[in-house]
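Sharing a model that was predicted from the sequence below.
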Amino acid sequence: MSLGGLGGSGKVATELARELTTAGAKVILLTSPQAQWVSNDELNYIPVSAPKTPTPADSKWIVPLAQEIIQHVETNNIDVLNVHYAVGLVEAALEARQELASRGYSLSVCLTLHGSDVNKYGCDSNYNAQLRDCILACDCVTAVSNSLALQAVRIFSLPWRPIVIHNAIDLEVFHPFRRWIAAPSDTLNLCHVSNFRDVKRPLDAISVLAHVRGAGVPARLIMIGNGPNYIRGREYAEELGVANEVIFLGAVSPTEVVRWLAVTDLQLVTSESESFCLAALEAMACEVPVVGTYCGGLEEIMAILDVDMPAKLLSAPGDTTAMAAKIVQLFNTPSNYQKLRDSLRDKIQLHFSRKAQLQAYCNILMGIIA
């Protein structure tokens, strides 16, 4: 069960459900109506009244959602409910489990923590205690990075560490792709992919572009995604005098993301916090290097390249001048850039394979059922 909006948790849940189904497991995806990542394919998808975006827990939507869960669990003989994202969803899942138990039906709840459920809502005194109780009540808890697992232990004072199962991507979808639109050969193409929430700091990507161009590097920026700062981003590009060099695409499909990555030289991650950073993994699988921030999960991804790579490619959140300087340095040393680009896909395949992710989830779910 997951949120159905543009966020990474829904994307991970949908892709995991699809891969488990392909592997022969009986999987039903419970998520929001008109979910962003669901297409007309082999998925057994059932829309439920879950919100599309992270929404504070409220009985007005949790109680009806719990009743829907009960109905679908009984109808489809569901044994394990893997809840992707904690706030609200896990309350509904646990309420459903309790009522089902009173009827003699055993349902296990496995929670996967994704990010702002820990480092945003968990840091809010209005939600911390409630979330902690829910986490402790689950039959199993996982996190998508070591960084997030350690945050969860610290923020919720957990007596144990969540099991870490890193996110993965489909390397048949995200792969190097031939260039498909004409671009001047001396133009540096930067790209930012996010849901444009404050925590992603999308305006910083535009500031980085302005600094890079100010250093004499001909560059443009592709902004992929939608969200609260979309309109402000357009205004900010005007203010900085780079509106003609910024392309705002809005939300696009994974296939379209790959095609735009094909004309991208560098991916920009400007976030304050990332539990994992799936966008960076997707870019690197397409042989696009990432310049980003010290924001948690991204550091784990970057560390697989080389022990000193984080220092070469990451800066403090908000330090757009430093980010731009690292980009200019890469632009001025093409041999180093090409060496980095050539190493990316093999590293991703080795450390973040779909096979390893699926096996880890299967081991946990089978252990719960047993």
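Done, it's in.

Every contact and neighbour count from this point should use C-alpha atoms.
Will do.

For Ile62, give me its contacts.
Contact partners of Ile62, counting by C-alpha atoms under 8 Å, 6 or more residues apart in numbering, are Gly88, Leu89, Glu91, Ala92.

Start from the N-terminal end of the stretch 51-200 of the chain and give the strands.
For the stretch 51-200 of the chain, the strands defined by DSSP state E, counting those that start in this stretch occupy 80-84, 108-113, 140-143, 163-164, 188-193.

just checking, next helix/strand downstream of the last one?
Beyond strand 188-193 on the C-terminal side, the first helix or strand identified by DSSP states H and E is helix 202-214.

which helices and strands does that next one pack with?
On a contact count with 3 or more C-alpha pairs under 8 Å, 6 or more residues apart in numbering; DSSP states H and E, helix 202-214 meets strand 188-193, strand 219-224, helix 230-239, helix 320-331.

which one is Val141 nearest to, not counting chain neighbours?
Leu111 (4.8 Å; C-alpha to C-alpha, 6 or more residues apart in numbering).

list the contacts for that neighbour?
With contacts defined as C-alpha under 8 Å, 6+ apart, Leu111 is in contact with Asn82, Val83, His84, Tyr85, Ala86, Val90, Ile135, Cys138, Cys140, Val141, Thr142.

and if you look at Phe331?
Listed by C-alpha under 8 Å, 6+ apart, the contact partners of Phe331 are Leu188, Tyr337.

how close does it get to Pro289?
Phe331 is 12 Å from Pro289, where distance means C-alpha to C-alpha, to the nearest Å.

With Cys110 instead?
For Cys110 relative to Pro289 (C-alpha to C-alpha), the value is 34 Å.

Run through the residues that contact the nearest residue to Val118 once chain neighbours are set aside.
Leaving aside its sequence neighbours, Val118 sits nearest to Ala152 (C-alpha to C-alpha, 6+ apart; 6.1 Å). Taking C-alpha under 8 Å, 6+ apart, we find Ala152 in contact with Val118, Asn119, Leu158, Arg161, Pro162.

right, and Trp160 touches Val153 too?
Yes - assessed by C-alpha atoms under 8 Å, Trp160 is found in contact with Val153 at 7.0 Å.

Mind checking which of those two has more residues around it?
Remark: of Trp160 and Val153, Val153 carries more neighbours, 16 against 12, as counted by other C-alpha atoms under 10 Å.

Pull the number of nearby residues for the closest residue to Ser108 other than its chain neighbours.
In space, and not counting its chain neighbours, Ser108 is closest to Val80: 4.7 Å by C-alpha to C-alpha, 6+ apart. For Val80, the number of neighbouring residues by other C-alpha under 10 Å comes to 18.

and here's the other structure:
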Amino acid sequence: MKILTFSTLFPNAEKPGHGIFVETRLRHLVASGKVESRVVAPVPWFPSTHERFGAWARFARVPRAETRHGLLVEHPRYPVLPKIGMNVAPALLAQAARSTIARIIDEGYDFDLIDAHYFYPDGVAAAMLGRYFNKPVVVTARGSDITLIPRYRLPRMMVRWAANQASALITVCNALRDEVVALGVDPGRVTSLRNGVDLDLFQPAARKDNPAFTLLAVGHLVPVKGQELIIAALPMLPDTRLVLAGDGPDHGKLEALAHTLGVATRVQFLGAVPQSELPRHYAAADALVLASSREGWANVLLESMACGTPVVASRVYGTPEVVAAPEAGVLMSERSARGVAEAVIALRSRYPDRAATRRYAERFSWDDTTAGQIKVFGQALERHAIKGNQTWKAYCGPST
């Protein structure tokens, strides 16, 4: 089976950690030997690579094409328009990618279906491209594309249109599946396939005894991740320190909060950490804390567990499906600083055997997810063929 993977959430040479969960799932799918893929991962257009333009200049430095882990990845440019951009983004994205996809077909890679990730604008654009190239489309919903964006009227209309245009839909947890069905989508076309964890990369390692109970938080320093709640919990956890792996616009605010609360000496900022270095940080910590307000399926939870480190997490969307046993960790009773502190105390009072935490994570290999994808893709091809036959018969009229 030949697929075209389409998403703005895909790593590139400038941002190797961007959308790495999409790349990881695809790598395991291709490794099955049953699927071949080319990738179209558009990036915003920007005219200058000068460093004074910061993050925008990094977009300009992304190569037009690159090979990652044996996958050929194309990066067409699409315009991002301030203020009105949200409503026109799907059309601009589809228009920007159309010539690249046409060239890929002309070069001999006539793919069977479009594998799109993130519903808006990517999934809507993919639905447009599917109609243009007469290809079935499978869209994977991953979190805020379903829990947040459909709150806006026009994006909601477009998400519903794309969901009904697609031959099949995938969600990364059952909670997101319920949200998609609530949009009016036929439940029979929506499959929940949770993410797996790379058990070879994320493994337990030899540990030193920490002088203080060590919490680790992994993720961008942005409001939705809730790192301020973890810092605010530290005054209630006097013998606990916090290590933050990640960078983002909230860095300065979080540092200031740590100083204000008198816990700055117990908070360490690592900055952005490459995925290859994360296992040693997971293994060195006593617990991972994830205080997010929104998560579809948080990969960091399973990564930590695979390294033998239990977790403390907020009860949002797919997280209770990940943290579903005592050896996995503890869910907060409320998403607040006190909720973080109480959950950490509860975890310490019945701290699980780290080997048991690793065994729990081993239940989440990628094998079942890969098999599920192949099945969904096959069903999508069948539905598209049936739809095509019905359209042809309607066009030709009743036989005589």
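Alright, I've got the coordinates. The model shown is predicted, which means the values in this text are computed figures rather than measured ones.

So what's the residue count around the equivalent of Thr142 of structure 1 over in structure 2?
Matched across to structure 2, Thr142 of structure 1 falls on Ile170, judged by TM-score structural alignment. The tally of other residues near Ile170 of structure 2 (other C-alpha under 10 Å) stands at 24.

Can you name the residues that contact the closest residue in space to Ile170 of structure 2 that isn't next to it in sequence?
Leaving aside its sequence neighbours, Ile170 of structure 2 sits nearest to Thr140 (C-alpha to C-alpha, 6+ apart; 4.5 Å). Thr140 of structure 2 makes contact with Asp115, Ala116, His117, Tyr118, Phe119, Gly123, Leu169, Ile170, Thr171, Val172 under the criterion C-alpha under 8 Å, 6+ apart.

Compare these with structure 1 and list the overlap.
Cross-checking the contacts of Thr140 of structure 2 against structure 1 gives Asp115, Ala116, His117, Tyr118, Phe119, Leu169, Ile170, Thr171, Val172 as conserved contacts, using both residues aligned by TM-score structural alignment, their matches' C-alpha atoms under 8 Å.

which parts of stretch 241-257 of structure 2 are buried?
Arg241, Leu242, Val243, Leu244, Ala245, Gly246, Asp247, His251, Leu254, Glu255, Leu257 (16 or more other C-alpha atoms under 10 Å).

That one aligns to what range in structure 1?
Counting by TM-score structural alignment, stretch 241-257 of structure 2 falls onto residues 220-236 of structure 1.

and for that stretch, what are the contacting residues?
By C-alpha under 8 Å, 6+ apart, stretch 220-236 of structure 1 touches 187-198, 202-203, 206, 209, 243, 245-252, 257.

Mind doing that once more with 7 Å?
Around stretch 220-236 of structure 1, the neighbours that count as contacts under C-alpha atoms under 7 Å, 6 or more residues apart in numbering are 188-197, 203, 209, 245-252.

Could you find the counterpart of the residue nearest to Ile170 of structure 2 in structure 1?
Using TM-score structural alignment, the partner of Thr140 of structure 2 in structure 1 is Thr112.

Thr24 of structure 2 too?
Match for Thr24 of structure 2 (TM-score structural alignment): Glu15.

so how far does the helix or strand hosting its match sit from its counterpart in structure 2?
Here Glu15 of structure 1, judged by DSSP H and E, is contained in helix 8-22. In the superposition against structure 2, helix 8-22 of structure 1 averages 2.7 Å from its aligned positions (mean C-alpha distance after the TM-score superposition for structure 1).

what's the angle between that helix and strand 108-113?
130 degrees (axes from the mean of the first three to the mean of the last three C-alpha atoms, to 10 degrees).

Distance check, the residue nearest to Val118 of structure 1 against Pro162 of structure 1.
Note on Ala152 of structure 1: its distance to Pro162 of structure 1, by C-alpha to C-alpha, is 8 Å.

Please point out which parts of stretch 159-175 of structure 1 sit buried.
Applying a neighbour-count criterion of 16+ other C-alpha under 10 Å, one finds 161-171, 174-175 buried in stretch 159-175 of structure 1.

Next: stretch 120-133 of structure 2.
For stretch 120-133 of structure 2, by 16+ other C-alpha under 10 Å, it's Tyr120, Pro121, Asp122, Gly123, Val124, Ala125, Ala126, Ala127, Met128, Leu129, Gly130.

got it, and stretch 382-393 of structure 2?
Arg383, His384.

Distance from that stretch to the middle of the chain?
Remark: stretch 382-393 of structure 2 is offset 32 Å from the chain centroid, using C-alpha atoms, centre = their mean, to the nearest Å.

And stretch 213-229 of structure 1, by the same measure?
With C-alpha atoms, centre = their mean, you get 20 Å for stretch 213-229 of structure 1.

Span of it from start to end?
Counting by C-alpha to C-alpha, you get 23 Å between the two ends of stretch 213-229 of structure 1.

can you give me the helices in the stretch 1-150 of structure 1?
Using DSSP state H, counting those that start in this stretch, the helices found in the stretch 1-150 of structure 1 span residues 8-22, 59-76, 89-102, 116-119, 128-137, 146-156.

mind putting these in a markdown table, distance to Ser275 of structure 1 included?
Converted to a markdown table, those look like this (distance: least, C-alpha to C-alpha, whole Å):
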| stretch | distance to Ser275 of structure 1 |
| --- | --- |
| helix 8-22 | 10 |
| helix 59-76 | 25 |
| helix 89-102 | 18 |
| helix 116-119 | 8 |
| helix 128-137 | 17 |
| helix 146-156 | 5 |
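
of all those helices, which lies closest to Leu43 of structure 1?
With C-alpha to C-alpha as the measure, helix 8-22 is the member of the helices of the stretch 1-150 of structure 1 nearest Leu43 of structure 1 (5.8 Å).

And the contacts of that closest one?
Residues from elsewhere that reach helix 8-22 of structure 1 (C-alpha under 7 Å, 6+ apart): Ser2, Leu3, Gly4, Val27, Leu29, Trp37, Val38, Leu43, His84, Tyr85, His114, Leu278.
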